[in-house]
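Visitor: have a look; sequence and predicted model below, questions after that.
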Amino acid sequence: MRPRVWCGVLGLLALSATACGSSGAPKADSPEASGSTAGFPVSVADCEGAKTTFDSAPRRIVTSNASALETLLWLGAGDRVAGTGFPPGKGTMPAALAERAAKVPVLGKTVIPKEKLLGSGADVYIDSFSSMKNMSGAGDAPTPREFAAAGIKHVFLRSSACAAAQKGPRTDLSGVTADIEELGKITGTSRRAAELVAGMRKKTEAVRDALKDVPPDKRPTYFYFDFDAGTKQPLAVCGKQVANAVITQAGARNVFGDCDGDFKPVGWEDVVAKNPDWIQLGVRNRGGEAANEKAFDEAAEFLRTFPATKGLTAVKENRFLRIGAERTTIGGVRSADTVRDIAHTIHPDRVK
């Protein structure tokens, strides 16, 4: 794939979701098992099934990016985060988490350099994408032996890091909720994780119930337009990307949901052939409402004036969704809010 496109994808996967509703305010840092072995040992598996065991909750955590950091903040484990790569951009964290997130040391503006990660004093590294095939050129990652020599346990967020290994498309948020529950086990915050997951399921189940009598083949078609990946060649989100789960649970049909993998470059002729009912303007957070709206306007204007797309049904009828890229393509606590927001837009009479 073109370097520019994967650079954009890497940045997108690295960022946290933009502000929206939440599953309850985050609690103060008070993990149930902090400083103790209550509830331990616990074991978690990587993408290939190899297990890592924890005899107690970690005291120094390093995260690969802002999305992993945000999940730990929601769990109330933020005080134990000793550093992160791909730090959250301005305006990308929920207001309730922003102040705490800003205090986390930045070990790398992008991928954390190998030497800095190994010398960070961390006892666990939460990795959102290091094992993904499309991230193989993202940096010189430590080997399992080097992690072990540094005393760092390596844990993957499987909903993103293991996407390529998943069998079939993702149609629900079970992988995301499993990650939250797993991080709760590791950090001794399982009760908080259960609360967050319950809140997410309440929202997605309400959407499911509202749409239960809409046959799958009658649900509107949907194209996620990754504006920031470039307009010369569109980048589609495929069946294994979390966005496919979000779109499907929201009661729509991703027009590229049948392509294998998570992202795939396609041609504008492919988009035209699909003629989607709805188009989401996938724009990265610009750090403020005015800047975000300007970017959404630019994405919509491109579709209205580009010869290949100006005749599409969604374009002619102004069926655009202005929902940030990070909110859709990065799994986390707020993914359920995105499901609800999309569902309300495309099924306003059913999802209030």
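Guide: That came through, no problem.

Visitor: rest of the way, CA atoms for contacts and neighbours
Guide: OK.

Visitor: where's the residue located most distally from the centre of the chain relative to residue 161, distance?
Guide: Here the centre of the chain is the reference, and by Cα atoms, centre = their mean the most remote residue is residue 307, at 32.1 Å. The spacing between residue 307 and residue 161, counted by Cα to Cα, to the nearest Å, is 37 Å.

Visitor: and for residue 178?
Guide: Residue 178 is 13 Å from residue 161, where distance means Cα to Cα.

Visitor: could you do residue 43 as well?
Guide: Per Cα to Cα, residue 43 is found 18 Å from residue 161.

Visitor: then residue 314?
Guide: Here the distance between residue 314 and residue 161 works out to 33 Å (Cα to Cα).

Visitor: next: residue 344.
Guide: With Cα to Cα as the criterion, residue 344 and residue 161 are 30 Å apart.

Visitor: element containing residue 291?
Guide: In this structure, residue 291 sits in helix 289-305 according to DSSP states H and E.

Visitor: which helices and strands does that helix pack with?
Guide: Contacts defined by 3 or more Cα pairs under 8 Å, 6 or more residues apart in numbering; DSSP states H and E place helix 289-305 against strand 278-282, helix 313-316.

Visitor: most tightly packed of these?
Guide: Ranked by mean neighbour count, the helices and strands packed on helix 289-305 are led by strand 278-282 with a mean of 25 (mean count of other Cα atoms under 10 Å).

Visitor: hmm, who's touching that strand?
Guide: By Cα atoms under 8 Å, 6 or more residues apart in numbering, the list of residues contacting strand 278-282 from outside reads 220-228, 296, 299-300, 314-315, 319-325, 346.

Visitor: in helices only, show me those residues.
Guide: Within those, membership in helices is found for 296, 299-300, 314-315, 325, 346, as judged by DSSP state H.

Visitor: pull up the gap between residue 57 and residue 323, please.
Guide: As defined by Cα to Cα, residue 57 lies at a distance of 36 Å from residue 323.

Visitor: over to residue 43?
Guide: Separation of residue 43 from residue 323 (Cα to Cα) stands at 36 Å.

Visitor: give me the more crowded residue out of those two.
Guide: Neighbour totals were compared for residue 43 and residue 323, and residue 323 leads with 21 against 14 (other Cα atoms under 10 Å).

Visitor: now do the contacts for the more buried one.
Guide: The contact partners of residue 323, taken as Cα under 8 Å, 6+ apart, are 280-283.

Visitor: which of these sits closest to residue 97?
Guide: Using Cα to Cα, residue 283 is the member of the contacts of residue 323 that lies nearest residue 97, at 22.0 Å.

Visitor: just to check, that closest one is in contact with residue 224?
Guide: No. Counting by Cα atoms under 8 Å, residue 283 sits too far from residue 224 to count as a contact (10.1 Å).

Visitor: putting a second one here so we can go through both:
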Amino acid sequence: MRLRTLSLVTLLLVAAVAPVSGAAAVGSNGFEQQTTTTQAQACSFPYSATDATGTEVTLDSDPDRIVTLNPSAAQTMWEIGARDEVVGVSQYAAYLDGAAEKQNVSGPNGASVERVLAANPDLVLVPSSSYGASKDRVDQLRAQGVPVFVFGEGTSLAYVANKTERIGRLTGNCEAGAEVANDVRDSVSQMRSVLEDEEKPVGLNYFYGYTSGSNTFIGDVMTTAGLRNGAAEANVSGFAQINDETVVEMNPEYVVAPEESPVPANEAWNSTTAIREGNVVRVNTNYLQQPAPRSVDAAETIMRAVHPEAYEEYQQIQTGNGTATGSEASDATAAETTTTVVVDDTPPESETEAGTEPETGTETGADSPGFGVLAGLVALVGAALLAARR
């Protein structure tokens, strides 16, 4: 539920109130040309940036062939409208529409160097967990002269926004990357604003024996959605195993779990408020487990379950019209489509490769000159805002 038409809205409103004259038209065109030129200069190549490994990565020209070694990077490319530039994805990005058309670069135990090289990439994007499991493969790719950019571990939705902006810059999609990043920031700010005075119940994220403690982006998703992170309050840091004794002491009021991942049904868990009251919030696996723009959708799912009234207020801010339409309700439901969880022996790091990939108008009349045009533009703005939601 993110607003993706801010630039369009701004231009429409400027056009609506600007005087219709030759001078104004020239001035408007001049401003647009200046903005375009500035943006082009800011997004020019060659470009160099230092990645999480301390390596300076230099791109001599705008990369046209991108390989993503984890689904979070792929999801980000999809969200900034650059999926056509992606030529290779990991097997866990299969949920993304059109991913089946890309080269699968996964091997038996992670990325296949041979498959990555066969895709002839101009740039390889490597999230932190992939690097941790495949450092030697990154070294092999770099030895072949392939630019590889490794990201650090995500610990918050702010990180997700910054990473989105960085991917936009690296791939020459600066404007789109910045727009989606700001959508994430705006949505987070709006959620926190409507939840400011709400009582925050204790929540616990659970995934096959592991939980998300402090300094995790899933923990930040939960607190942004109006929960307290019980694991963090129990001094759990990062992604770590959690035992029954801690669960009983914590007594979570809500359990947040990826779809289809089991929640224990033993005596300890059954004694908690969350299980006794049926407060298990199931979230799309690919949105909850990947530090990418759709993490906001995960936060929205949690918020809707825990704070339904605040969620409605948030939804009104997002749509800009004060009411939720039937299509919007359908979109919210669609965000919870069942996915398949892929389980292995590793803990769910910040980028666990688990998972599989969301109009109305009012016609107003007036006799005064120009009012009909302005009203039409305002109606178009409203429709654009509605259509921009997932």
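Guide: On my side now, so go ahead. Since we're looking at a predicted model, the values are computed, not measured.

Visitor: ok, back up a step: and the angle from the helix holding residue 291 of the first structure to strand 278-282?
Guide: 130 degrees (axes from the mean of the first three to the mean of the last three Cα atoms, to 10 degrees).

Visitor: list the buried ones in helix 289-305 of the first structure?
Guide: By neighbour count on 16 or more other Cα atoms under 10 Å, the buried set for helix 289-305 of the first structure is 292, 295-296, 299-300, 303-304.

Visitor: what about residue 160 of the second structure, neighbour count?
Guide: Residue 160 of the second structure has 25 nearby residues by other Cα under 10 Å.

Visitor: kindly report the same for the one 5 residues further on.
Guide: When neighbours are counted by other Cα under 10 Å, residue 165 of the second structure registers 23.

Visitor: for it, what is the enclosing helix or strand?
Guide: Secondary structure here is read from DSSP H and E; on that basis residue 165 of the second structure sits in helix 157-170.

Visitor: in the second structure, what stretch matches the helix or strand containing residue 62 of the first structure?
Guide: Applying DSSP H and E as the criterion places residue 62 of the first structure in strand 61-63. Aligned by TM-score structural alignment, strand 61-63 of the first structure corresponds to residues 66-68 of the second structure.

Visitor: average offset between that stretch and the first structure?
Guide: Overlaying the first structure shows stretch 66-68 of the second structure at a mean distance of 1.1 Å from the equivalent residues (mean Cα distance after the TM-score superposition for the first structure).

Visitor: try stretch 176-183 of the second structure
Guide: Here stretch 176-183 of the second structure, set against the first structure after superposition, deviates by a mean of 1.6 Å using mean Cα distance after the TM-score superposition for the first structure.

Visitor: which part of the first structure matches that stretch?
Guide: Stretch 176-183 of the second structure maps onto residues 192-199 of the first structure, going by TM-score structural alignment.

Visitor: what packs against the helix or strand that contains residue 207 of the first structure?
Guide: With the criterion set as DSSP H and E, the secondary-structure element containing residue 207 of the first structure is helix 190-210. Helix 190-210 of the first structure is packed against helix 174-187, helix 242-249, helix 335-346, with contacts defined by 3+ Cα pairs under 8 Å, 6+ apart.

Visitor: let me know the angle separating that helix from helix 174-187.
Guide: 170 degrees.

Visitor: give the buried residues for helix 190-210 of the first structure.
Guide: Buried residues in helix 190-210 of the first structure, counted by 16+ other Cα under 10 Å: 190, 192-194, 196-197, 199-201, 203-204, 207-208, 210.

Visitor: on that earlier part again, the residue farthest from the centre of the first structure -> the second structure?
Guide: With TM-score structural alignment defining the correspondence, residue 307 of the first structure maps onto residue 267 in the second structure.

Visitor: returning to that earlier point: out of the helices and strands packed on helix 289-305 of the first structure, flag the one nearest residue 332 of the first structure.
Guide: Taking Cα to Cα as the criterion, strand 278-282 is the member of these that comes nearest to residue 332 of the first structure, at 17.3 Å.

Visitor: which residues in the second structure does the closest one match up with?
Guide: The counterpart of strand 278-282 of the first structure in the second structure, counting by TM-score structural alignment, spans residues 254-258.

Visitor: can you state the mean residue-to-residue distance of that stretch versus the first structure?
Guide: Its match in the first structure and stretch 254-258 of the second structure itself, once the structures are fitted together, sit a mean 1.6 Å apart by mean Cα distance after the TM-score superposition for the first structure.

Visitor: quick one: distance of that stretch to the chain centre.
Guide: Stretch 254-258 of the second structure sits 19 Å away from the centroid of its parent chain (Cα atoms, centre = their mean, to the nearest Å).

Visitor: same thing with stretch 36-55 of the second structure?
Guide: For stretch 36-55 of the second structure, the separation from the chain centroid amounts to 22 Å (computed by Cα atoms, centre = their mean).

Visitor: with stretch 22-42 of the second structure instead?
Guide: The gap between where stretch 22-42 of the second structure is centred and where its chain is centred comes out at 31 Å by Cα atoms, centre = their mean.

Visitor: ok, and what's touching stretch 222-229 of the second structure?
Guide: By Cα under 8 Å, 6+ apart, the list of residues contacting stretch 222-229 of the second structure from outside reads 188, 191-192, 195, 198-204, 213-214, 219, 299-300, 302-303, 306-307.

Visitor: just the terminal-to-terminal distance for it.
Guide: Taking Cα to Cα, stretch 222-229 of the second structure runs 7 Å from one end to the other.

Visitor: next, the buried residues of it.
Guide: Within stretch 222-229 of the second structure, the residues scored as buried using 16+ other Cα under 10 Å are 222-229.

Visitor: before we move on, back to that, look at residue 178 and residue 161 of the first structure and report which has more neighbours.
Guide: The neighbour comparison of residue 178 of the first structure against residue 161 (other Cα under 10 Å) goes to residue 161, with 20 against 16.

Visitor: make sure that one is actually in contact with residue 132.
Guide: Yes. If you go by Cα under 8 Å, residue 161 of the first structure and residue 132 touch, sitting 5.3 Å apart.

Visitor: thank you kindly, that will do.
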